[in-house]
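A.B. asks: Mind folding the following:
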Amino acid sequence: MVIELNEEQDAALRTIRSFLRDDALDAFILRGSAGTGKTTLIAALTAVLEEMELSFSLLAPTGRAARILGNKVRLIRGTVEGKGSTIHSRIFKPPKVEVNEEAESANDPGVRLVFPLSSEEAMEALFVIDEASMVGDRETPGDYVQFGSGRLLQDLVTYARIRRPGRGNDHRTKLLFVGDPAQLPPVGEDTSPALSEEYLQTKFGLRIATAELNSVVRQAAGSAILARATEIRDALRAKRFNTFTLKPFDAEVEKVDPERALDLIVESLRAKESTVAVVFSNAMALDYNRAVRDRLWGDADLPIQVGDTLLVNRNSRPYQLSNGDLVKVLSVRAECESVLVPMKGIAPVELRFREAEVAFRDVDGTVIRRECLLLENLLASPMRDISPAEQRALLVHFRMRYPQLKPHMPAFRLNIADDGYFNALQVKYGYAMTCHKAQGGEWHSGIVHFSLPGDGRNSSSFRWAYTAITRAVKRLVVVNPPDFTDDSDMKWNIPSIRTELDERKDFTADPDWNRLSFSSQLAALMTVHQQLRGAWQEQGITIEQLQHLQYCERYSLQREGKRAVVQYWYDGKFRVGRSGTAPGAFHDATLADEALAAFQRLSGGPNARQPEPFIQEFLSRLDAAMTGASIQRTGHEVMRNRLRVTFADATRRGAVDFIHNDASTWTAAQEVGGPGSSRGLYEEVQGLMAMAKA
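C.D. replies: Sure thing, here's the model as predicted:
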């Protein structure tokens, strides 16, 4: 089957071909946002690798992501071959069991499974690692499970570079990291190290090639979900977190309240559509799961029912199920086996087991069934995992049933590795889950409940939102979505600039307040002075003297022994006007020109720089709000953290200062000259802007 690629994908594939042939390169980073065809490109690459007779493995950090990758590649290529595996299963040996017989603390699980890094040389020419944004390099020593060094990325790189003794010239396995840098980074990290060229080079000395997919592929070009996701991704790239909206709402992107969200989950389940609710915390996931079960069965506290959806919460080797897998209950034993386990140093712990048959459907439609023993302790728990005390109780329970086995005996390790109770499938209900748990999966319908801490104006919130909404393929339902612009919190009707500046006390701490003879009457000019001083300092220009003349500020400047005298004028309301050189004074022409150019840039004069994009966008919104009105914008002046805009109609003129912070968010609007100075223009502008948002 021929895979059709767009121009961008084809160019990336050619770059990867060159990388495969270049022995000087170790790793390749393929970045791409949602909908840009990363998986299609991987499928095309597997055909190229077979053509080049190069062996490879398709890997992912979770079992669900690995299964989705393998099945998608098979479907795209139209073959029956192709399988995704977890990174862990490929590079780590079977576990060693470490038992702490002296454990007494409630925080000590008493047992650890340690998975050593394999020492066998990798035979593949290439590891393709999908969902690489989830591959972390922060040490995460587990209380119960420990993989290698605890740093997955380091272990992966180490394993790929292993060479057999005495074979120093062997070709090492190359790495191809594929992922979306806008998604949530690994837990506990601020960025995704596997998608950072600088990190891989600095930390591991790898030589890197890269490519990026930016164009949404033809099949997804009309997707409203991807359009919203792209807006969030662009904000992350620009590091601007002052605007967020999921509007307009339509058939593909819908806003509902929590009650309707619960109804939609139940309706989707009965229609046999894949659906999930993505929430911020495990506690909220528990609330959602209980509410859904109340609607399904009439009582949230009923035991597991036939038809319930369960979320696997820990990898299970005996049942070949992975953390994050969703399974459907086909049959379940009515009786729960409850065991009260006596514990050393703490109160007895209850363990609850139940026999069941579960099933899940692969992407290719195959139904896979598993008979298993479930551990129910997490079903009503708001915690992410079972507690260390419960984990130790599993060990104590095993020891009670096999008193003849001691931890140092080979038979102990053999039996505990296959014991049904010790390895009982740990599950939660699977109607809702956290965003980290959902990462790497996708559903026909995704319900995203926003309950993020803070005001949402930060990169963490934007990454969470991006990752959450891109779990939905066809339909996105949102609850309590943020909706703000850079001027949403702008306050009107606050004191004018003159009053505000007169009342500021911190100007006296400025070294130029006394040196250059400023006074309370001239406090309104201190802000202008600070801006000029900063601009001139960048040019190496220093201020020797300042004369406060009538409606004129005259500066004597020097740089490298050369001097100039420049000045600007202001009116009775301290509004800055024209500028120029002082008449009759000696000037170095170059110094004078550069000093005045800096002033003009600050004041929005003829040589002014273009305003920053967020200011341009604000001015465009302002103009749009006044379309059809008698008021028009007649000019603007860019100042530090302030945009002064002049307005006029047939009989009135006035100015408004729009104030912003360093995060490019508009915080206030002030009527220049004090209340009433614009003869009602200020209030009319406020009303027009409010109507435009309605």
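A.B. asks: From here on, just use CA atoms for contacts and neighbour counts.
C.D. replies: Fine.
A.B. asks: So which residues of the stretch 151-300 of the chain form strands?
C.D. replies: Here the stretch 151-300 of the chain has its strands, by DSSP state E, counting those that start in this stretch, at 174-179, 208-213, 253-256, 275-279.
A.B. asks: can you check the stretch 351-500 of the chain too?
C.D. replies: Along the stretch 351-500 of the chain, the stretches classed as strands by DSSP E, counting those that start in this stretch are 367-375, 425-429, 432-434, 443-449, 472-479.
A.B. asks: Buried residues, the first one. List them.
C.D. replies: Which is strand 367-375. For strand 367-375, a neighbour-count test (16 or more other Cα atoms under 10 Å) marks Arg369, Arg370, Cys372, Leu373, Leu374, Leu375 as buried.
A.B. asks: repeat for stretch 22-38
C.D. replies: So, applying 16+ other Cα under 10 Å, buried residues of stretch 22-38: 25-38.
A.B. asks: could you redo those residues as CSV and give each row distance to Val187 and secondary structure?
C.D. replies: Compiled in CSV, the buried residues of stretch 22-38 are given as follows (distance: Cα to Cα, whole Å; DSSP: H, G, I helix; E, B strand; the rest coil):
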residue, distance to Val187, secondary structure
Leu25, 29, coil
Asp26, 26, coil
Ala27, 24, strand
Phe28, 23, strand
Ile29, 21, strand
Leu30, 22, strand
Arg31, 20, strand
Gly32, 21, strand
Ser33, 20, coil
Ala34, 21, coil
Gly35, 24, coil
Thr36, 25, coil
Gly37, 26, coil
Lys38, 23, helix
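A.B. asks: Let's have these in JSON lines, adding distance to Ala564.
C.D. replies: Formatted as JSON lines, the buried residues of stretch 22-38 follow (distance: Cα to Cα, whole Å):
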{"residue": "Leu25", "distance to Ala564": "57"}
{"residue": "Asp26", "distance to Ala564": "58"}
{"residue": "Ala27", "distance to Ala564": "57"}
{"residue": "Phe28", "distance to Ala564": "56"}
{"residue": "Ile29", "distance to Ala564": "54"}
{"residue": "Leu30", "distance to Ala564": "55"}
{"residue": "Arg31", "distance to Ala564": "53"}
{"residue": "Gly32", "distance to Ala564": "54"}
{"residue": "Ser33", "distance to Ala564": "54"}
{"residue": "Ala34", "distance to Ala564": "57"}
{"residue": "Gly35", "distance to Ala564": "59"}
{"residue": "Thr36", "distance to Ala564": "57"}
{"residue": "Gly37", "distance to Ala564": "61"}
{"residue": "Lys38", "distance to Ala564": "60"}
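A.B. asks: Please provide the structure for the following sequence as well, for comparison with the first:
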Amino acid sequence: MRTPIIPILNDTVEINLEIQLTASQQHVLSMANQWIAVEDCSAFAITGAENSGKKTVVRHIAQVLAEHGKSLVYLSPNARIANKYKVFGFPDVQSIYSWLYASRPSKLEKDKACYDVSVTLPDVKREVLVFLDAHLLGDDKFETETTRYGSGFLFQDMISALQDNGQLLPKMLLVGDSFQLTRGRIQRSLLSGEVFREKNILFNAYSLSEQISSGELSDYQLQLVSALSNKSFVRLPEVGGNDITRVISGEQTDEIGRALVAWPKHTAFLCAQNMDAFKINRGIRARYLNTRNMHSLVVGDIVDIHNRTVGLQDDVIDTKWVNSGTFGRVISVASDIETKTVLLKGREAGTVLHFAVATIEFESMGIVTVRYIPEYLSAETPALSADQLIALNIIAREEATEKLQDQKYQLEIAKESLPEAEYKQLSYEYQKQLADHIMSSSYFNAARLRFAYAMTVHRAQGYSGWTQLYVDTSCCHDNANYSTDSYFRWLYTATCCSNQKIGLLKYPNLSPISNASWHCVPKKIGIIAVKQRLYLEPSNLVDELEQLPVGFDTSNSIYAKLYTTIQSLLVDSDWKIQDVIQGRSYQQVYELVAGDGEVVTVQFSYNGKGEITIQSVRSSADVFKETVLSLLSTKPHVQSSSLEEAIRELTNYLNQIGWQAVLIEEKSQYKAYVTLVGSRGYIKLD
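C.D. replies: I've put the predicted structure just below:
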């Protein structure tokens, strides 16, 4: 099959579709074909973990849509993720915010620059909206310290805009990872479908359940995904290998530190909370940049910007805006720090803000000079106080008023000399100019910079290009309990930030018995008699009856199970069943014969619970007795899966210190007796 050239958004992208698809990929594509064929405004979601082939399926769907005369409009949660998908070969991916909202704010409201909805409505008959990384899109209210988009409710704004003037809704394709952390509540995530159903929009979701690649990292992630799917948080995957390793605190310190301060940024350290990241950033800078001052930048610092900020340029036309989430390396730092004090109404003391200037080389942006706020940089958590935010607005307003003082003077003259209508128009234009100056002010948009050697998993989410990650796994973002959906989801999300190597620090021990309570006071001391248990193989009673010899007693179903179990145990040996003596109360006697005619008699006993014990073995020589006992050795069949796992964990643990299980007696789905033998005798555990 030749590689097709698929038209998308008046551009072309080469897509290699010669990859062998998994069964789940084929099923999702089949469902997608049906979805495409129906002319409606439904939403179709494709979910799947890392390495499940989501991008491959989207490329196939793009081909099918192209054959139907449709093209795809690719939308992502932000500009950074849009650039990530462009690297993957997806054309013209744009941030959903730049697609849905105006490029410039229209007004100031409650000290926030407000961006109005301003979208070119898609051609419903020709275009399909594709939401990439849709697990990071939701309908919880979102606004920053200085910015609000529309109403703050992304999905509500989008649907209202698409329905404008009776416009029909386009088809919508959502692609995302339902196992990662979401932005806001999981229930309000676009992938959950609830927000679509509330708008009476047909929503169907299909999951890619198979991995298309293997390796240490993929195998590790698969175990986390399995736990999240089954809601079973009793075991963390084993760690050991080359790609995903356990890092001991205090070891590899210099290796990690040098990698974190290197540029371009290929290594990151991820934490659960901002305070943890702050401590690591402080330590890294002290050791490798020779500075303990967290209040200002030094040359070589690597930073992450938390807001969209404006560059300081001599020519306004050449002004550059740097997007949130962009990493940069400090090239130079101005020595002067500007101090501004604002006395707010009702406050006894003034609110003080400092402003510094640095020239930074930003990824994919080049070199930009920005004004930044040292208080934000040095805070343990990334936030400004309410008073500081108000003061920023006042500072920017004063700056704008000074720039427009001539216009303000003309407006005051016009108030006395012009008709009221003309004056109101001039006043409106002045207020608009004033708001524009405030919203583009380098003070109002002063960079909220953070040191970027360590950061939270939430902040790192969406990155995939780091070649080496170090993760502090001692807790997750909202609790220190490892046996939770939150912890497993958080840890899995962290692993998705790199496709190469991950080092785990403070990796917890979590297994079904890692938090067991051990009560070591003996309940009873005495002789423990152990007889070998024969565990019956689960099978179908109809099949068992067909294997029985003529005249076999079937009054008790256990007879047939015992016969077929012994027959299966001997099938590959030189032994076979010669005779069965039945009729004894709670006993069955089997004569087994070898190829050379040697006969061994085995007496089995059973109880009302269906437990089979090998009571005795009679033979002419011990060697034949041992051979038969070896052939009749069976593994326990525990009915309760939870109990079976607990027993397995217990015996594996005790095996390491010299104890071997010789008898397991299941009493209920919550209780079992385990008898073990060691160098000093037997012990029976309840």
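A.B. asks: What ranges does the stretch 451-600 of the second structure have for its helices?
C.D. replies: Counting by DSSP state H, counting those that start in this stretch, one finds helices in the stretch 451-600 of the second structure at the ranges 457-460, 485-495, 541-547, 557-570.
A.B. asks: any chance of the strands of the stretch 351-500 of the first structure in JSON lines, with distance to Leu414 of the first structure too?
C.D. replies: Listed next are the strands of the stretch 351-500 of the first structure as JSON lines, based on distance: least, Cα to Cα, whole Å:
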{"stretch": "strand 367-375", "distance to Leu414 of the first structure": "19"}
{"stretch": "strand 425-429", "distance to Leu414 of the first structure": "18"}
{"stretch": "strand 432-434", "distance to Leu414 of the first structure": "34"}
{"stretch": "strand 443-449", "distance to Leu414 of the first structure": "39"}
{"stretch": "strand 472-479", "distance to Leu414 of the first structure": "42"}
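A.B. asks: and of the helices of the stretch 451-600 of the second structure, who's closest to Leu426 of the second structure?
C.D. replies: Nearest to Leu426 of the second structure, of all those, is helix 457-460, at 44.7 Å by Cα to Cα.
A.B. asks: What range does the closest one cover in the first structure?
C.D. replies: Aligning helix 457-460 of the second structure against the first structure (TM-score structural alignment) gives residues 435-438.
A.B. asks: how far is that stretch from where the chain is centred?
C.D. replies: What separates the centre of stretch 435-438 of the first structure from the centre of its chain is 12 Å, taken as Cα atoms, centre = their mean, to the nearest Å.
A.B. asks: what does stretch 92-100 of the second structure give?
C.D. replies: Worked out by Cα atoms, centre = their mean, stretch 92-100 of the second structure lies 23 Å from the chain centre.
A.B. asks: Where in the first structure does that stretch align, residue-wise?
C.D. replies: Residues 83-91 of the first structure are where stretch 92-100 of the second structure aligns, with TM-score structural alignment as the criterion.
A.B. asks: Pull the residues that contact that stretch.
C.D. replies: 57-63, 66-71, 117-118, 129, 147, 155-156, 159 (Cα atoms under 8 Å, 6 or more residues apart in numbering).
A.B. asks: Same check on stretch 406-426 of the second structure?
C.D. replies: By Cα under 8 Å, 6+ apart, stretch 406-426 of the second structure touches Thr401, Ser427, Tyr430.
A.B. asks: any idea how far Glu194 of the second structure is from the second one?
C.D. replies: For Ser427 of the second structure, the distance to Glu194 of the second structure under the criterion Cα to Cα, to the nearest Å works out to 46 Å.
A.B. asks: mean distance, the match of helix 457-460 of the second structure to its aligned residues in the second structure?
C.D. replies: Its matched residues in the second structure lie on average 0.9 Å from stretch 435-438 of the first structure after superposition (mean Cα distance after the TM-score superposition for the first structure).
A.B. asks: what's that stretch in contact with?
C.D. replies: By Cα under 8 Å, 6+ apart, the residues outside stretch 435-438 of the first structure that reach it are Leu184, Val187, Val278, Val279, Phe280, Gly324, Trp464, Thr467, Ala468, Arg471.
A.B. asks: Tell me the residue in the second structure aligned with the third one.
C.D. replies: Spelled out, that is Val278 of the first structure. Superposed on the second structure with TM-score structural alignment, Val278 of the first structure falls opposite Leu270.
A.B. asks: Count the neighbours of the residue lying closest to its match once chain neighbours are set aside for me.
C.D. replies: With sequence-adjacent residues excluded and distances taken as Cα to Cα, 6 or more residues apart in numbering, Leu270 of the second structure is closest to Val471, at 4.7 Å. Applying other Cα atoms under 10 Å, we find 25 other residues in the vicinity of Val471 of the second structure.
A.B. asks: which residues does the equivalent of Val471 of the second structure over in the first structure contact?
C.D. replies: Using TM-score structural alignment as the criterion, Val471 of the second structure maps onto Val448 of the first structure. Val448 of the first structure is in contact with Ala277, Val278, Val279, Ala468, Ile469, Leu476, Val477, Val478, Val479, counting by Cα under 8 Å, 6+ apart.
A.B. asks: Now do the same for the fourth one: its match in the second structure.
C.D. replies: Under the alignment defined by TM-score structural alignment, Ala468 of the first structure corresponds to Ala494 in the second structure.
A.B. asks: isn't its match right next to Cys271, touching?
C.D. replies: No - distance between Ala494 of the second structure and Cys271: 9.1 Å, which falls outside the contact criterion (Cα atoms under 8 Å).
A.B. asks: Report how many residues lie close to the closest residue to Val225 of the second structure other than its chain neighbours.
C.D. replies: Nearest non-adjacent residue to Val225 of the second structure, counting by Cα to Cα, 6+ apart: Phe179, 6.7 Å away. Using other Cα under 10 Å, Phe179 of the second structure has 22 neighbouring residues.
A.B. asks: wait, what's in contact with the corresponding residue of the first structure for Phe179 of the second structure?
C.D. replies: Applying TM-score structural alignment, one finds that Phe179 of the second structure aligns to Ala182 in the first structure. By Cα under 8 Å, 6+ apart, Ala182 of the first structure lies in contact with Ser33, Arg233, Leu236, Arg463, Tyr466, Thr467.
A.B. asks: neighbours around the alignment partner in the second structure of the third one, how many?
C.D. replies: The reference is to Leu236 of the first structure. Counting by TM-score structural alignment, Leu236 of the first structure corresponds to Leu228 in the second structure. Neighbour count of Leu228 of the second structure, defined by other Cα under 10 Å: 20.
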